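>>> build me a model:
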Amino acid sequence: MRVTQGCFSFLPDLTDDQIRSQVQYCLDNGWAVNLEFTDDPHPRNTYWEMWGLPMFDLRDAAGVMKELSDCRRVHGDKYIRMSAFDATHTWESLRISFIVNRPADEPGFDLIRQEREGRRIAYTTRSYAANQPEGRRYGG
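Modelled structure (predicted):
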């Protein structure tokens, strides 16, 4: 199962040149870029681990691509996403976020059906990756 989160999630994975172009677009707009990684990509898991600090002072995509390369070297078996934050007054939020690295095997999610009172049915999802302890998911 292919995890689809963020911009471009229904497209084929971006090449490094395409990622570099997106990063440069973000930097040209004055947005701070950061990298995050996780081994639990559940849609409600919004708190991924940060790779270093947000790159507020960069103006060239080469610096971000170097950090991405370093992050992939250490966490290449996990999901890595790039996000860009716009600190403009009244915006102060993410402008873009997309996955730039995936593990070789994406086990997907289990859909859990729960029957409730009054014939109500509720559904929730659980990542198959969460069956393993943190740090040992995806063969790590």
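>>> only C-alpha atoms from now on, for both contacts and neighbour counts.
Fine.
>>> where do the helices sit along this structure?
In the chain, the helices defined using DSSP state H lie at 16-28, 61-75.
>>> can you redo those as CSV with mean neighbour count and distance to I99?
Listed next are the helices of the chain as CSV, based on neighbours: other Cα atoms under 10 Å; distance: least, Cα to Cα, whole Å:
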stretch, mean neighbour count, distance to I99
helix 16-28, 17, 10
helix 61-75, 16, 11
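>>> this one as well, want them side by side:
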Amino acid sequence: MRLTQGAFSFLPDLTDEEIRLQVDYGLERGWAWAIEYTDDPHPRNTYWEMWGTPMFDLRDGAGVLHALNECRKACGRGYIRLCAFDSTRGVESIRMAFIVNRPDEEPGFGLDRQEGEGRNMRYRLHGYAADRSPEERYRADP
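Here you go, the predicted model:
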């Protein structure tokens, strides 16, 4: 299963050069970049862990790539995404977000169905990543 969230999710994984081009595109428009990571990419899990702070004063894409590579070293077995913030209207809103790192094996999701009162059906989407023990989910990368 391939997770499809954010821009470019139906394309093959971007190379570092392609990532750099997207970062430069955002910087040219005055957007600030942030790096986020998680091991549970459930569609309703919109708040991933932030790697450092958003890079509001950065003007060179090399800084974003450097921080991304540091995040890959520490969290390379999970999902990592880049988010571009636009503050031109006084509100930090995301203009672009895309996944730049995936685990070797993506665990996927299950759809649970439960029959309720009056023949009502309830559905729940759960990530298989959450089925693993905390020791397995959160152990440090080798």
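>>> TM-score of the superposition?
Superposed pair, TM-score by TM-score structural alignment, normalised by the length of the first structure: 0.93. Supporting alignment: 140 aligned residues with a Cα RMSD of 1.7 Å.
>>> picking up where we left off before, what would the helices of the first structure look like in a markdown table with distance to G135 of the first structure?
Formatted as a markdown table, the helices of the first structure follow (distance: least, Cα to Cα, whole Å):
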| stretch | distance to G135 of the first structure |
| --- | --- |
| helix 16-28 | 26 |
| helix 61-75 | 10 |
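>>> right, and those - which one's nearest R81 of the first structure?
helix 61-75 (9.3 Å; Cα to Cα).
>>> counterpart of R89 of the second structure over in the first structure?
Matched by TM-score structural alignment, R89 of the second structure corresponds to H89 in the first structure.
>>> for G139 of the first structure, which non-adjacent residue is closest in space?
In space, and not counting its chain neighbours, G139 of the first structure is closest to D77: 7.7 Å by Cα to Cα, 6 or more residues apart in numbering.
>>> how many neighbours does that neighbour have?
20 (other Cα atoms under 10 Å).
>>> give me the residue at the spatial middle of the second structure.
By Cα atoms, centre = their mean, the second structure has its centre lying nearest to R81, at 3.4 Å.
>>> number of residues surrounding the closest residue to that residue other than its chain neighbours?
Spatial nearest neighbour of R81 of the second structure, excluding adjacent residues (Cα to Cα, 6+ apart): I99 at 4.1 Å. Each residue near I99 of the second structure was counted by other Cα under 10 Å, and the total is 23.
>>> pull the contacting residues for I99 of the second structure.
By Cα atoms under 8 Å, 6 or more residues apart in numbering, the contact set of I99 of the second structure is Q5, G6, A7, S9, Y79, I80, R81, L82.
>>> next one: R2 of the first structure
Contacts of R2 of the first structure (Cα under 8 Å, 6+ apart): E106, G108.
>>> thank you, goodbye.
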